[in-house]
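K.L.:
Provide a 3D model corresponding to the input given below.
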Amino acid sequence: MKWSEICIHTTNEAIEPISNILHETGASGVVIEDPLDLTMEHESKFGEIYELNQDEYPEEGVYIKAYLPVNSFLGETVNEIKQAVNNLMLYDIDLGRNQVTLSEIHEEEWATAWKKYYKPVKISKKITIIPTWEDYEPVSSDEVIIELDPGMAFGTGTHPTTVLSIQAIEQYLNPRDLVIDVGCGSGVLSIASALLGANEVHAFDLDEIAVKSTSINSKLNKTDAIIHVRQNNLLDNVKMEADVIVSNILAEIIVRFTNEAWNNLRPGGIFITSGIIQAKKQLVLDNLKQAGFEILEVNEMEDWVAIVAKKI
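P.N.:
Next comes the predicted model:
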C-alpha cells in the first residue's frame, strides 16, 4: 500500500486542534517538528532523549505531519482537512503560514519513519512515558512507567501541555482520589492518575477515536479496572463529587465548562487546566476566579500555560 504524507506548516498555538483534525480524518500517527526542540535546554532531573535532524525542521513555526492512505478519497480527505484547519481562524487561532503539502511514501518507509521521533521520556519526578516498542528498565524503585502507542492517536504524551498536566497531577493527587479527565485524548492523564493512586477515574471525550484510544491504552497499562471511559461532551449531564478534575484542551473550551467543573468538585477539590496559550492565560484565570476558584499555581513551559485552581 502507498501512503501520502501531509505536512501542515503552522504555529505552535495550532498544534493541538490541527492534530485532532488529522486524527478525526483517519490519519495514522502525527509527527510534530518544532525547531524549539533543537535548542531546548532540559532540566537535568528529567531525562529526555532526542534524535533530531535540523534539516527536517522549519526556520519558524512548526510542521505537523500525518499519514493518509493513497486511495480514491485522498483528494476529498485533504480538502476536508484544509477546510477544517481554515475554520480554526473562527476561534482566533493563529495558523501562521498555513501551508499544506503532500508527498508519497511507501508502506515500508511509513511503518518505521515516524517511530524515530519517539523515545522514553521522563516527564516528572516519578513518571516516564515509553512507546510500546521500546525496551526500558526503570532507573529507580518509585519510577512509574506509562506505555503508549503513538500510532493510535494523539502522540506520545510528551507535549508541554501534557507534561504540565502530569506534573500537577503528581503534586496534588492523593491516594484513593476520584478523578475526572475532561477531553481524555490518548488517556495519558487518566492513566497517570490511576498509576499514582487514584481510586476511580472517569474519562470523557466527544471524539470516538479518543474514547477507543483511552480504552486501549488503559488496558495496555493495566488500569482499565480503575478508568471508566465514555463518550461525552465535556461535563454535560455529569454529576459527581470529584477530588480532582483535569483537562488538557483549548482555553476556549475550558471556559465553557468552568461552572460544571465547580459543581462536580467536592469542597477543597482541585481543577487542573492545561492546553492554554500565553495569549489566553488571562481569559482562563478571570473565568476561574469568576466561578469562585482560588488560583493555586500558574505554571509555564515554552509558550504553554497550566493553571491549578481550588474550589473554596
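
K.L.:
going forward, measure contacts between C-alpha atoms and count neighbours the same way
P.N.:
Noted.

K.L.:
Centre of the chain to the helix or strand containing Ile64, how far?
P.N.:
Per DSSP states H and E: Ile64 is located in strand 62-69. Computed by CA atoms, centre = their mean, to the nearest Å, the chain-centroid distance of strand 62-69 equals 17 Å.

K.L.:
most remote residue from this protein's center?
P.N.:
Ser72 (31.3 Å; CA atoms, centre = their mean).

K.L.:
Now do the SS call for it.
P.N.:
For Ser72, the secondary structure call by DSSP: H, G, I helix; E, B strand; the rest coil comes out as coil.

K.L.:
Please provide the structure for the following sequence as well, for comparison with the first:
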Amino acid sequence: MDWIQLILKISKQQADFVSEVLMGLGSVSVAFSDTNDDAIFEPKVGETPLWQNVTITALFDVGAEQDYIKDTLKKFCNINEVNFALLKDRVWENECKKDFHAMQFGKRLWICPSWEDSTQLPSDAVVIDMDPGLAFGTGTHQTTDLCLQYLDENPPIGQSVIDYGSGTGILAIAAVKLGANQAVCVDNDPQAVVATLSNIKNNQLESQISALHTDNEGQLEKVNLLIANILAKPLVGLCTHFSTLVKSGGHIALSGILHGQVEMILSAYGEYFLELSVRQKDDWCRVNGIRK
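P.N.:
Predicted coordinates for the structure are as follows:
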C-alpha cells in the first residue's frame, strides 16, 4: 500500500498540539525527530524531552484530502509551508537488510545477520548470529563496539561473566564464544530478556548463558568479569552493587559513558577497583578496572 508522507519543521512548543491536529486529520502515524541533530542523553524518570526544533513526519492514506490538511494546518497551527510526498510501498524487512551487514570487532569477533553467509567470513572468525531487533545492542553503537573490542582484546577464557543491562545479550554471547565458561544476562526490560533468550537459542548457547530480570537478580553469584553497557548515572548508582558481584582480582568493563562523565565514574569506582583505565570512541568511553 502506498502512503502520503507529510514532513513539518516546527518548534518544541508546537509539537504536542500539531501532532494532535494531524491525528485528528486522519494521520495513521506521527513520528518526532530532531531537526538539528542535537542529542538528548539520560532524561529524568517520567520525562519525554523534545529538541528545541522538531521535525514531524506524518503518514496518511494515499487518498487523503491534501488541500484540506494544508488549510487546517495553516488555520489552526499557523503553518504555511506544507509539502506532501508519495511514499511507495516497499518490503520494509528487505529495506532493513540493506543497512545491516556482517560487522567485525577487533581481530576475530564478527556479528552476522541471518541473511548473510557466515561461511564467507575469515576462517578464524568468532561469529555471533544476530539480527537487529527491538532491544538495544547489535554492535552498531559506539558503546557496544567498545565492549566488544574489550572482549576481543581480553578473551575471558574459562571465566564466569555477568552482562548487566544486557539488551540483546550480545556481550554475554561474545564472551562465551570467546571462551567464557558461563554467563548471566541481566536487564530491567522484559522485552530485552525475551530478545536475549531468543539470541541465546539462535547461537545454541542455552547450556552456558542464562537471562533474568533485575527483579530476580538475588540469585547472582560473584563472577570473574562484569560488563555493563548502560549509562553513567545508573553506573554510579550501581557501583556498590557491582563491587559485591565481582570476585577479588576480577575485572569490570563499563560503557555508556560520555567523555564529560568519565571523572565521576572514576571517582565512584576508585573505592572498589584498581588500575582504572579509559578507552574512548567518538564521544563515548569505556572504563576498565580490577576488583581490590
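
K.L.:
ok, now which ones touch the residue nearest in space to the middle of structure 2?
P.N.:
Nearest to the geometric centre of structure 2 sits Phe136, at 2.8 Å (CA atoms, centre = their mean). Phe136 of structure 2 makes contact with Gly167, Thr168, Ala192 under the criterion CA atoms under 8 Å, 6 or more residues apart in numbering.

K.L.:
so stretch 231-238 of structure 2 corresponds to what in structure 1?
P.N.:
The aligned range for stretch 231-238 of structure 2 in structure 1 is 250-257, by TM-score structural alignment.

K.L.:
Any idea how far apart the tips of the matching stretch sit?
P.N.:
This stretch, stretch 250-257 of structure 1, spans 12 Å end to end (CA to CA, to the nearest Å).

K.L.:
quick one on the thing from earlier: just give me the closest of the contacts of Phe136 of structure 2 to Val278 of structure 2.
P.N.:
Taking CA to CA as the measure, Val278 of structure 2 lies nearest Gly167 of the contacts of Phe136 of structure 2, at 22.7 Å.

K.L.:
ok, so of the contacts of Phe136 of structure 2, who is nearest Ser123 of structure 2?
P.N.:
Thr168 (25.5 Å).

K.L.:
On the three-state scheme, that closest one is what?
P.N.:
At Thr168 of structure 2 the chain is in coil, as set by three-state DSSP.

K.L.:
Can you find the partner of it in structure 1?
P.N.:
Match for Thr168 of structure 2 (TM-score structural alignment): Ser186.

K.L.:
Show me which residues of the helix or strand just after the strand holding Ile64 of structure 1 are buried.
P.N.:
Using DSSP H and E, the next helix or strand after strand 62-69 of structure 1 towards the C-terminus is helix 74-87. Across helix 74-87 of structure 1, burial judged by 16 or more other CA atoms under 10 Å covers Thr77, Val78, Ile81, Lys82, Val85.

K.L.:
and if you look at stretch 151-169 of structure 2?
P.N.:
151-152, 155-156, 159-169.

K.L.:
next one: stretch 200-219 of structure 2
P.N.:
Ile200, Leu205, Gln208, Ile209, Ser210, Ala211, Leu212, His213, Thr214.

K.L.:
now do stretch 94-106 of structure 1
P.N.:
Leu95, Asn98, Val100, Ile105.

K.L.:
about what we covered before: and the gap between the residue nearest to the centre of structure 2 and Ser248 of structure 2?
P.N.:
30 Å.

K.L.:
do the same with Gln104 of structure 2
P.N.:
32 Å.

K.L.:
Those two: which has the busier surroundings?
P.N.:
Remark: of Gln104 of structure 2 and Ser248, Gln104 carries more neighbours, 19 against 16, as counted by other CA atoms under 10 Å.

K.L.:
That one matches what in structure 1?
P.N.:
Using TM-score structural alignment, Gln104 of structure 2 lines up with Lys122 in structure 1.

K.L.:
In this structure its match contacts Ile129, no?
P.N.:
Yes: between Lys122 of structure 1 and Ile129 there is a contact at 6.3 Å, judged by CA atoms under 8 Å.

K.L.:
In structure 1, which strand is the longest?
P.N.:
Determined from DSSP state E, the single longest strand within structure 1 is strand 265-277.

K.L.:
show me where the stretch 1-150 of structure 2 has helices.
P.N.:
Counting by DSSP state H, counting those that start in this stretch, one finds helices in the stretch 1-150 of structure 2 at the ranges 15-24, 66-77, 92-99, 142-153.

K.L.:
and the second one, how far from the chain's centre?
P.N.:
This points to helix 66-77 of structure 2. Averaging C-alpha positions (CA atoms, centre = their mean) puts helix 66-77 of structure 2 38 Å from its chain's average.

K.L.:
Break down the stretch 101-250 of structure 2 into its strands, ranges please.
P.N.:
103-105, 109-112, 126-129, 160-164, 182-187, 209-213, 223-229, 246-258 (DSSP state E, counting those that start in this stretch).

K.L.:
Output these in CSV, with distance to Ile10 of structure 2 appended to each entry.
P.N.:
Shown next, in CSV, are the strands of the stretch 101-250 of structure 2 (distance: least, CA to CA, whole Å):
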stretch, distance to Ile10 of structure 2
strand 103-105, 37
strand 109-112, 39
strand 126-129, 41
strand 160-164, 39
strand 182-187, 36
strand 209-213, 40
strand 223-229, 34
strand 246-258, 29
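
K.L.:
what span of structure 2 lines up against stretch 212-230 of structure 1?
P.N.:
Taking TM-score structural alignment, stretch 212-230 of structure 1 hits residues 194-212 over in structure 2.

K.L.:
for stretch 270-287 of structure 1, same thing?
P.N.:
Going by TM-score structural alignment: stretch 270-287 of structure 1 matches residues 251-268.

K.L.:
how far does the matching stretch sit from the chain's center?
P.N.:
18 Å.

K.L.:
With stretch 244-253 of structure 2 instead?
P.N.:
24 Å.

K.L.:
Pull out the buried positions in it.
P.N.:
Leu245, Val246, Lys247, Ser248, Gly250, His251, Ile252, Ala253.

K.L.:
And stretch 112-121 of structure 2, by the same measure?
P.N.:
Within stretch 112-121 of structure 2, judged by 16+ other CA under 10 Å, the buried ones are Cys112, Pro113, Ser118, Leu121.

K.L.:
Widest-spaced pair of the residues you listed?
P.N.:
Among the buried residues of stretch 112-121 of structure 2, Pro113 and Leu121 lie farthest apart (CA to CA), at 12.3 Å.

K.L.:
got a list of what Ile129 of structure 1 touches?
P.N.:
Listed by CA under 8 Å, 6+ apart, the contact set of Ile129 of structure 1 reads Pro120, Val121, Lys122, Ile123, Ile145, Ile146, Glu147, Leu148, Thr156, Gly157, Thr158.
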